[in-house]
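In: Fold the following and give me the result.
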Amino acid sequence: MSSSEHKNVTEDVVDYLKQKIMDGTWKPGDKISSENELTACLSVSRASVRYAIQHLIAVGVLESFQGKGTFVKTKPISDIEQKLKTLYNNTSVEQLVEFRIIIEGESCRLAAQRMTEDALNRMKIHLVNMMNSISDREAFINEDIAFHKEILKTTGNDLIVRSMEYIMGQIESQHHAFNTEDKFSTAVEWHRKILLELEKGNGREAARCMKKHLLDSAKV
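Out: Coordinates of the predicted model:
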């Protein structure tokens, strides 16, 4: 599926979720259907469902609680339409990569200074999981994104984390559009280098590796 086709499918999912909220099927505070239920109901990929949900979470329409599910935020329904207008823009791959280089590059510098043993261990687990799931596209992408999120969280800066959450769906879409199995091995090596530099406390080199990784990941 091309990136434009994936976006169109995801827009359909967003429209479906929006309609459920607007017609009162899901009221503020209600739990929405699970990813598996929505995938089966709409006959779309789980990635498209997750992309749509992540975007709705990012703009404040939905909220997710680990182990509990995803819920409609308890705010006036009139806010939803305005927030949904920000979901789909024409951000190019180049703009997305530039944004990520700025944010994630500097995040590497901060993370290197503020790294904890627990965070390092979580990143190592994500890296191992990436290595073990090279032949499983969706599992690999999930672990890849989790690795990057861990770096962001380690900065301790909530604004950085939230700014990246807003575009996380676009990042996942880029992964699906550009990444192929033969590129996963290269991605693993870049993540290994980034992790090594973070473990050494070398934020400058970690940022350099992150920049090269992001540029490489956007190549067709």
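
In: all contacts plus neighbour counts: C-alpha atoms, from now on.
Out: Fine.

In: tell me, what residue is most central in the protein?
Out: Met168 (3.1 Å; C-alpha atoms, centre = their mean).

In: That residue is in what secondary structure piece?
Out: helix 158-178 (DSSP states H and E).

In: tell me which residues in the helix or strand just after that helix are buried?
Out: Once the chain leaves helix 158-178, the next helix or strand it forms, by DSSP H and E, is helix 181-200. Neighbour counts over helix 181-200 (16 or more other C-alpha atoms under 10 Å) mark 184, 187-188, 190-199 as buried.

In: on that earlier part again, how near is the spatially closest residue to the residue nearest to the centre of the chain that is not a sequence neighbour to Thr186?
Out: In this structure, Met168 finds its nearest non-sequential neighbour in Gln54, 7.2 Å apart by C-alpha to C-alpha, 6 or more residues apart in numbering. Counting by C-alpha to C-alpha, to the nearest Å, the gap from Gln54 to Thr186 is 27 Å.

In: With Leu127 instead?
Out: Counting by C-alpha to C-alpha, the gap from Leu127 to Thr186 is 12 Å.

In: same question, Lys31
Out: Separation of Lys31 from Thr186 (C-alpha to C-alpha): 39 Å.

In: swap in Ser163?
Out: Relative to Thr186, and taking C-alpha to C-alpha, Ser163 is found at 27 Å.

In: Glu81 now?
Out: Counting by C-alpha to C-alpha, the gap from Glu81 to Thr186 is 41 Å.

In: cool, Val13 as well?
Out: In terms of C-alpha to C-alpha, Val13 sits 32 Å off from Thr186.

In: again with Arg46
Out: Distance of Arg46 to Thr186, computed by C-alpha to C-alpha: 25 Å.

In: Same question for Leu42.
Out: Distance of Leu42 to Thr186, given as C-alpha to C-alpha: 34 Å.

In: Second chain to compare with the first, below:
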Amino acid sequence: MPLATTRRAGLVDQVIDQMRSAITTGEWRVGERIPTEPELVTALGVGRNTVREAVRALAHAGLLEVRQGDGTFVRATSELSGAVRRLCGSELRDVLEVRRTLEVEGARLAATNRTEAQLEQLTRLLEQRDEAAAAMQWARFVQIDADFHHLVVIASHNQLLAELHAGLTEVIKASIEALDESQPDARKIDHRGLLFAIRDRDAERAVREAGGFLAEALSYLAEHPA
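Out: Next comes the predicted model:
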């Protein structure tokens, strides 16, 4: 990962940009430990202080988490997602309420604006979701489920809404995992009603379908507080 330039001015910013790129492109995945400080010094061709400043900046932005004695780990893929994780923490209710706000509106717009190609993609994702559930491949199930919900928002063709939702990728996946653990029937939720509403360009039904299972999850949390 050599630096394209080695000018002294802005050297820390260059290192931050390269490390952020490794995170956003998935080279460094969420939850994984990044290379050690000596490894980064060698790979980037800069001094220890420069690496430390870059790590400190990315940790402050919420993308990295420094664990004393254990290393530095990727916490989020964007500043927005990192901020949401700090604000919501482990409060599943907060995450679900934010999801409902974004995904219900995304579903309403998707019913009007989706393309045939996006409809086909949504159909394939639900088929893959069913396959993962049947094979009890729960990590794959969570990823596909998250991809399905994000594609619905993308199909809204509202770029800002899609970018906001993308920034919540990690907390959305975490909320799906938490629902699976807390509610035995969560993995049986069928999103075909939402798919068919989007297929039929029925915005009102899409809103009901998108908000329905999240409302049920919120009711469950109210009845079964931690």
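
In: What's the TM-score once they're superposed?
Out: Once superposed, chain against chain, the TM-score is 0.62 (TM-score structural alignment, normalised by the length of the first structure); 166 aligned residues with a C-alpha RMSD of 3.6 Å.

In: related to what we said a few turns ago, give me the buried stretch members for the helix holding Met168 of the first structure, please.
Out: Judged by neighbour count using 16+ other C-alpha under 10 Å, the buried positions of helix 158-178 of the first structure are 160-161, 164-177.

In: contact partners of that helix?
Out: Here helix 158-178 of the first structure makes contact (C-alpha atoms under 8 Å, 6 or more residues apart in numbering) with 1-3, 6-7, 50-52, 54-55, 58-59, 93, 96, 103, 107, 141, 145, 149, 152-153, 217-220.

In: Report the buried members of the residues you listed.
Out: Buried among these by 16+ other C-alpha under 10 Å: 6-7, 50-52, 54-55, 58-59, 96, 103, 107, 141, 149, 152-153, 217-218.

In: quick one, what contacts Leu194 of the second structure?
Out: For Leu194 of the second structure, the contact set (C-alpha under 8 Å, 6+ apart) comprises 107, 205-206, 209-210.

In: Return the member of these nearest to Arg67 of the second structure.
Out: Ala210 (37.9 Å; C-alpha to C-alpha).

In: which residue sits closest to the closest one, ignoring its sequence neighbours?
Out: Val104 (5.3 Å).

In: ok, which stretches of the second structure are strands?
Out: Ranges of strands in the second structure, per DSSP state E, are 64-67, 71-74.

In: Mind putting those into JSON lines with distance to Trp28 of the second structure and mean neighbour count?
Out: Below are the strands of the second structure laid out as JSON lines (distance: least, C-alpha to C-alpha, whole Å; neighbours: other C-alpha atoms under 10 Å):
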{"stretch": "strand 64-67", "distance to Trp28 of the second structure": "11", "mean neighbour count": "18"}
{"stretch": "strand 71-74", "distance to Trp28 of the second structure": "7", "mean neighbour count": "18"}
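
In: Let's have those in TSV, adding distance to Glu116 of the second structure.
Out: What follows is those, written out as TSV (distance: least, C-alpha to C-alpha, whole Å):
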stretch	distance to Glu116 of the second structure
strand 64-67	39
strand 71-74	36
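
In: Those: which one's closest to Leu87 of the second structure?
Out: strand 64-67 (15.2 Å).

In: Show me what that closest one packs onto, helices and strands only.
Out: Contacting strand 64-67 of the second structure under the criterion 3 or more C-alpha pairs under 8 Å, 6 or more residues apart in numbering; DSSP states H and E are the following elements: helix 48-60, strand 71-74.

In: so which of the ones you listed gets nearest Asn113 of the second structure?
Out: strand 71-74 (35.0 Å).

In: What range does the closest one cover in the first structure?
Out: Strand 71-74 of the second structure corresponds to no residues in the first structure, going by TM-score structural alignment.

In: ok now that strand, how far from the chain's centre?
Out: 18 Å (C-alpha atoms, centre = their mean, to the nearest Å).

In: Repeat that for stretch 175-186 of the first structure.
Out: Using C-alpha atoms, centre = their mean, the offset of stretch 175-186 of the first structure from its chain centre is 16 Å.

In: Can you measure across it, start residue to end residue?
Out: OK, stretch 175-186 of the first structure end separation, C-alpha to C-alpha: 14 Å.

In: Thank you kindly, that will do.
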